[in-house]
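1. I'll drop the sequence and a predicted model, then ask my questions.
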Amino acid sequence: MSSIRERNCALILRAASEEFADKGFAAAKTQDIAERAGLPKPNVYYYFKSKENLYREVLASIVEPILAASQPFDPAGDPCDVLSRYVRAKVRISRDLPFASKVFASEIMHGAPHLAPDLVERLDRQAQHNIACLRGWIAQGRMAAIDPQHLMFTLWAATQTYADFDWQISTVTGKPKLDDEDYDAAVNTILTLVLKGCGL
């Protein structure tokens, strides 16, 4: 029974991510989400109770990987290794969870009205930790004196663009969908710019 529940919840979450990414929270309809998932509409309410709860679950599903991407940040870590692992993880999120990433970006652009306070607090705490690590490495002379906050903003923008602005990327590249070589090229390009810019 639990495997059926897990399967159905996964189908609904993926469908909801796509629907919310395409139409936004207000315009997305539960019926359309159910049809995308290939399940009856009552199943959506059975598992998630409301459209609002489902939207929050989509947000939570992307926040956890975002937080996990920051695990390499450690004051004792090697800046080159930490930044490399972080960039790879963030590009992987854009590749594997593009719709949830778009939903998250839209939520942030609208002032995060639906993002649970505990998730906001965890994201902020992690960002402050990452910035503190960067400041420490700069103070120790282990990397160039780049503004730590703006470096993090740049990393977020550079990695998330592959999900949030996929239409623009597809238009420029002439490809309907990027492949593994494209994502590898993205990682290598970002890392070349970031590591050289940080004197690493």
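-> Ah, there it is.
2. going forward, measure contacts between C-alpha atoms and count neighbours the same way
-> Fine.
3. Give me the buried positions along the helix or strand containing residue 26.
-> Using DSSP states H and E, residue 26 sits in helix 2-27. By neighbour count on 16 or more other CA atoms under 10 Å, the buried set for helix 2-27 is 8-9, 11-21, 24-25.
4. hey, where'd the strands end up in the chain?
-> Using DSSP state E, the chain contains no strands.
5. picking that back up, quick check: which helices or strands does the helix holding residue 26 pack against?
-> helix 30-37, helix 51-69, helix 98-109 (3 or more CA pairs under 8 Å, 6 or more residues apart in numbering; DSSP states H and E).
6. would JSON lines of these with distance to residue 186 and mean neighbour count be doable?
-> Output for these, formatted as JSON lines (distance: least, CA to CA, whole Å; neighbours: other CA atoms under 10 Å):
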{"stretch": "helix 30-37", "distance to residue 186": "31", "mean neighbour count": "18"}
{"stretch": "helix 51-69", "distance to residue 186": "17", "mean neighbour count": "18"}
{"stretch": "helix 98-109", "distance to residue 186": "15", "mean neighbour count": "21"}
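7. A further structure is provided below for comparison with the first:
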Amino acid sequence: MPPSQPTSATTPAPRSRTRIQRKNRKAILDAALDVFSQHGFRGATLDQIAEGAGLSKPNLLYYFPSKEAIHVALLTGLMDTWLDPLRDLDPDGDPVTELLAYVRRKLGMSRDFPRESRLFANEILQGAPRMHEAILAELKPLVDEKAKIIANWVAAGRIAPVDPHHLVFTIWATTQHYADFDIQVRLILGDTTDPIAGAEAHLQTLFRRLLAPAQSPR
């Protein structure tokens, strides 16, 4: 007689997270984002994260087995969000319009996601120990793909001659600065207004002039 097959009555179905579990997990990740963005990975502690989440340390460890597991979860979730503005660069659009829109989207991320920007910056400053593979597998291929598009625009004379990779690096540097060095920017400007508006006007002018193709002689 063949062995009986497991039935739904004898084999438990995979359990989805309960509402409380989802709420606690979100609270942990949100608190960890604050702690990691302020103190970096080395300076952050599980006690700080648990306190910020309003949970006991043993309760936190029920959801994540280590500080590194929380850090990896944050960085993994961040990668897709971080790549979206570059993914939106349209090869069939007007080159200057597309690149200025990319600058605008990156500035918007500095305004809306400053903690995430500092989290990523801290990881890179430490040598990307937890993101090395993701950068090679996801970020590099995307940057290379968009660099080819920019190179084609240069070759067609649609924008001024620029090094595509260094153009992307320059956009990152001039936009993410407003998240990573927010306090320095605000102290120097000495006002309570959002510095992003002034940054956008300045960077749009800067990159428009940089990218403008030379006028053909008449």
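-> Received it, and whenever you're ready, just let me know what you need. These figures come from a predicted structure and were not determined experimentally.
8. How alike are these chains, TM-score-wise?
-> Once superposed, the chains reach a TM-score of 0.89 (TM-score structural alignment, normalised by the length of structure 1), with 197 aligned residues with a CA RMSD of 1.9 Å.
9. follow-up on the earlier one: and residue 169 of structure 1, which of the helices and strands packed on helix 2-27 of structure 1 is closest to it?
-> Among the helices and strands packed on helix 2-27 of structure 1, helix 98-109 comes nearest to residue 169 of structure 1, with 13.0 Å by CA to CA.
10. That closest one vs structure 2, mean deviation?
-> Superposed on structure 2, helix 98-109 of structure 1 shows a mean distance to its aligned partners of 1.2 Å (mean CA distance after the TM-score superposition for structure 1).
11. And for that helix, what's in contact with it?
-> Helix 98-109 of structure 1 is contacted from outside by 17-18, 20-21, 24, 58-59, 61-62, 93-94, 113-115, 160, 162-164, using CA atoms under 8 Å, 6 or more residues apart in numbering.
12. run the last query once more with 7 Å
-> Residues from elsewhere that reach helix 98-109 of structure 1 (CA atoms under 7 Å, 6 or more residues apart in numbering): 17, 18, 20, 21, 58, 59, 62, 94, 163, 164.
13. How about stretch 59-77 of structure 1?
-> Outside stretch 59-77 of structure 1, the residues touching it (CA under 7 Å, 6+ apart) are 82, 85-86, 89-90, 100-101, 104, 115, 123, 130, 133, 136.
14. roughly how far apart are the residue minimising distance to the centre of structure 1 and residue 144 of structure 1?
-> Centrality entry for structure 1: nearest residue to the mean C-alpha point is residue 101, 4.5 Å, by CA atoms, centre = their mean. Note on residue 101 of structure 1: its distance to residue 144 of structure 1, by CA to CA, to the nearest Å, is 30 Å.
15. repeat for residue 25 of structure 1
-> If you measure residue 25 of structure 1 against residue 144 of structure 1 using CA to CA, the figure is 42 Å.
16. How about residue 133 of structure 1?
-> Relative to residue 144 of structure 1, and taking CA to CA, residue 133 of structure 1 is found at 13 Å.
17. got it, and residue 119 of structure 1?
-> Residue 119 of structure 1 is 31 Å from residue 144 of structure 1, where distance means CA to CA.
18. Could you find the closest non-adjacent residue to residue 91 of structure 1?
-> residue 159 (5.1 Å; CA to CA, 6 or more residues apart in numbering).
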